[in-house]
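Here's a sequence, model it:
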Amino acid sequence: MSIIQTAKTNELETNKYLAYLFENLYKIQLFESDNQDPVKLNEKFKLMAHLLPWDDNIKTQFKMKETSR
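Predicted coordinates for the structure are as follows:
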């Protein structure tokens, strides 16, 4: 399942979530040269886990608004 489909499944505002995701993935600098250090790499993976669509903070921050009919 794609990240977009997973965001939709978790009822997130997809565009806002994706903008946040890409901005923060850039900040983690996953592809920097210090990634040879397993400790630093593990820290980066932990940071990435908090960006996933099913994370409680992400769900709270990007939850789609209820619309009335």
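
drop to CA atoms for contacts and neighbour counts, all remaining ones
OK.

And Ala19, which helix or strand is it part of?
helix 14-28 (DSSP states H and E).

what ranges do the helices span in the chain?
3-9, 14-28, 38-49, 56-62 (DSSP state H).

would you list these in a markdown table and tack on mean neighbour count?
Shown next, in a markdown table, are the helices of the chain (neighbours: other Cα atoms under 10 Å):
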| stretch | mean neighbour count |
| --- | --- |
| helix 3-9 | 15 |
| helix 14-28 | 14 |
| helix 38-49 | 13 |
| helix 56-62 | 15 |
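
pretty sure Tyr17 contacts Phe62?
Yes: proximity of Tyr17 to Phe62 meets the contact threshold set by Cα atoms under 8 Å, at 6.2 Å.

contacting residues around Tyr17?
7, 58, 62 (Cα atoms under 8 Å, 6 or more residues apart in numbering).

To check against the first, give me the structure of this:
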Amino acid sequence: MPARFAPVLFSALLSAIMVCIVSAFVLLTSQGVHEGFVAEWAKSCATTWPIAFPTVAIVAPWVRGIVGRLTV
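Here you go, the predicted structure:
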């Protein structure tokens, strides 16, 4: 993949990883492991990721700028 797509790939991977972890945590703490857990988790990931991906793509450069100003 060309390096010019690195910000898009970063956003896609970070958002996918975070969505999987957070949705699993929320389901586990609210409902516990039950029959159909994996299907519900997959549905949660699929419906949440389209929101998380553009959010990370928009917010990540802003956060990098803040971190750059706060660190030496």
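
so what number do they get for TM-score?
Once superposed, chain against chain, the TM-score is 0.40 (TM-score structural alignment, normalised by the length of the first structure); 50 aligned residues with a Cα RMSD of 3.8 Å.

before we move on, back to that, redo the contacts of Tyr17 of the first structure as a markdown table? Include distance to Tyr26 of the first structure.
A markdown table is the format used below for these (distance: Cα to Cα, whole Å):
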| residue | distance to Tyr26 of the first structure |
| --- | --- |
| Ala7 | 19 |
| Ile58 | 17 |
| Phe62 | 19 |
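
count of neighbours near Thr29 of the second structure?
10 (other Cα atoms under 10 Å).

actually Val19 of the second structure, not the one I typed
Neighbour tally, Val19 of the second structure, other Cα under 10 Å: 23.

next one: Trp62 of the second structure
12.

Same check on the one 5 residues further on?
Residues near Val67 of the second structure, counting by other Cα under 10 Å, number 11.

Which elements pack onto the helix or strand harbouring it?
Secondary structure assigned from DSSP H and E places Val67 of the second structure in helix 37-70. Secondary-structure packing of helix 37-70 of the second structure (3 or more Cα pairs under 8 Å, 6 or more residues apart in numbering; DSSP states H and E): helix 6-31.

quick one: Ala16 of the second structure from Leu70 of the second structure, how far?
27 Å (Cα to Cα, to the nearest Å).

These two: who's more crowded?
Neighbour count, other Cα under 10 Å: between Ala16 of the second structure and Leu70, Ala16 has more, with 18 against 8.

Does the more buried one touch Trp49 like I think?
Yes: between Ala16 of the second structure and Trp49 there is a contact under Cα under 8 Å: 6.3 Å.
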